[in-house]
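>>> missing the sequence, but the structure's below:
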């Protein structure tokens, strides 16, 4: 199970790939960034059944822009801790998902809200542009991205 350091108190916490609600620090209860990996076998449980909106990163190990955008996506997940979940999918290991989402180029980014795709973007972008895109996509699908309604 991956671990993440709390940005509030710096304690290390284990964060499961799939769970109810959203992860919080066991020490100070601050929201934790939720970053998980998924593949063909567990995508439904990890991404589609998530209670939070999910930012899906469909990427490949051989893709330079994918490696460049990964830290920006992780920063967005940290900035929006408790409000989104980042799920990374390696398309070479998950060909059924690549076909299902009709991936023509990587990185391909999706926003899923309650398992339903609400936004899509292809190509790398800086963290501020990704944060804006995620915020606008969430606002269009369920209300303001900065709203904490629906989060435990």
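Cool, the structure landed. Fair warning: this is a prediction, and the values are worked out from it, not measured in the lab.
>>> switch to C-alpha atoms for all contacts and neighbour counts from now on
Will do.
>>> now the strands for the chain?
Assigned by DSSP state E, the strands in the chain fall at 3-5, 12-14, 34-37, 54-59, 85-90, 108-113, 116-122.
>>> Switch those strands over to TSV; also include mean neighbour count and distance to residue 74.
Shown next, in TSV, are those (neighbours: other C-alpha atoms under 10 Å; distance: least, C-alpha to C-alpha, whole Å):
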stretch	mean neighbour count	distance to residue 74
strand 3-5	14	11
strand 12-14	15	16
strand 34-37	22	7
strand 54-59	25	10
strand 85-90	24	8
strand 108-113	23	13
strand 116-122	16	16
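>>> Make CSV from the ones you listed and add distance to residue 134 to it.
Shown next, in CSV, are the strands of the chain (distance: least, C-alpha to C-alpha, whole Å):
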stretch, distance to residue 134
strand 3-5, 22
strand 12-14, 25
strand 34-37, 15
strand 54-59, 8
strand 85-90, 11
strand 108-113, 7
strand 116-122, 9
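>>> Residue 78: which of those strands is closest?
With C-alpha to C-alpha as the measure, strand 34-37 is the member of those nearest residue 78 (7.9 Å).
>>> second one coming, line it up with the first:
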């Protein structure tokens, strides 16, 4: 059975996980980090570049900044959504203040902005804060 490609959110190593094991808390073969975490993970531009280009499972990126009021309001909702979507999608955060080049490259015009990637391409984009139910309903299914 062919596996789903997942980039480790910690070390950026590409892993293959059988589809039926995505909900079994798979670990990275290199560093042992959880590949399908139940919490939102802060990632680096390098991990973002590799995961958004390679992963078969939906990768939902919250582009945010610590000074942004709506981002602060959405943070806990995004975290809850990560738990509800564990095994189906990976929710990650990228700080646009720290990594301004990525937000420019991705044409982020306002924050928070969520972008979903799957199979190497952007599949959805949404600007503005959302509640947990809206986030869960917005995320593409695997």
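That came through, no problem. These numbers were taken from a predicted model, which means no experiment stands behind them.
>>> overall similarity of the pair, as a TM-score.
Remark: TM-score between the superposed chains equals 0.72 [TM-score structural alignment, normalised by the length of the second structure]; 119 aligned residues with a C-alpha RMSD of 2.3 Å.
>>> and residue 57 of the first structure, what is it in contact with?
By C-alpha atoms under 8 Å, 6 or more residues apart in numbering, residue 57 of the first structure lies in contact with 86-89, 107-110.
>>> any idea what it aligns with in the second structure?
Alignment note (TM-score structural alignment): residue 57 of the first structure maps to residue 62 of the second structure.
>>> can you tell me how far the closest residue to residue 12 of the first structure other than its chain neighbours sits from residue 56 of the first structure?
Leaving aside its sequence neighbours, residue 12 of the first structure sits nearest to residue 5 (C-alpha to C-alpha, 6 or more residues apart in numbering; 4.3 Å). Look at residue 5 of the first structure and residue 56 of the first structure: by C-alpha to C-alpha, to the nearest Å, they are 22 Å apart.
>>> if we can go back for a sec, residue 137 of the first structure: which of the contacts of residue 57 of the first structure is nearest?
Relative to residue 137 of the first structure, the closest of the contacts of residue 57 of the first structure is residue 110; by C-alpha to C-alpha it sits at 9.7 Å.
>>> which residue in the second structure lines up with that closest one?
Aligned by TM-score structural alignment, residue 110 of the first structure pairs with residue 115 of the second structure.
>>> isn't its match right up against residue 124?
Yes - using C-alpha atoms under 8 Å, residue 115 of the second structure is in contact with residue 124, at 5.7 Å.
>>> Run through the neighbouring helices and strands of the biggest helix by length in the second structure.
Determined from DSSP state H, the single longest helix within the second structure is helix 69-84. Applying 3 or more C-alpha pairs under 8 Å, 6 or more residues apart in numbering; DSSP states H and E, we find helix 69-84 of the second structure packed against strand 90-95, helix 132-138.
>>> need these in TSV with distance to residue 119 of the second structure, can you?
As requested, these are arranged in TSV below (distance: least, C-alpha to C-alpha, whole Å):
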stretch	distance to residue 119 of the second structure
strand 90-95	13
helix 132-138	17
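>>> Out of those, the one nearest residue 80 of the second structure is which?
Distance to residue 80 of the second structure, taken as C-alpha to C-alpha, is lowest for helix 132-138 among those, at 6.3 Å.
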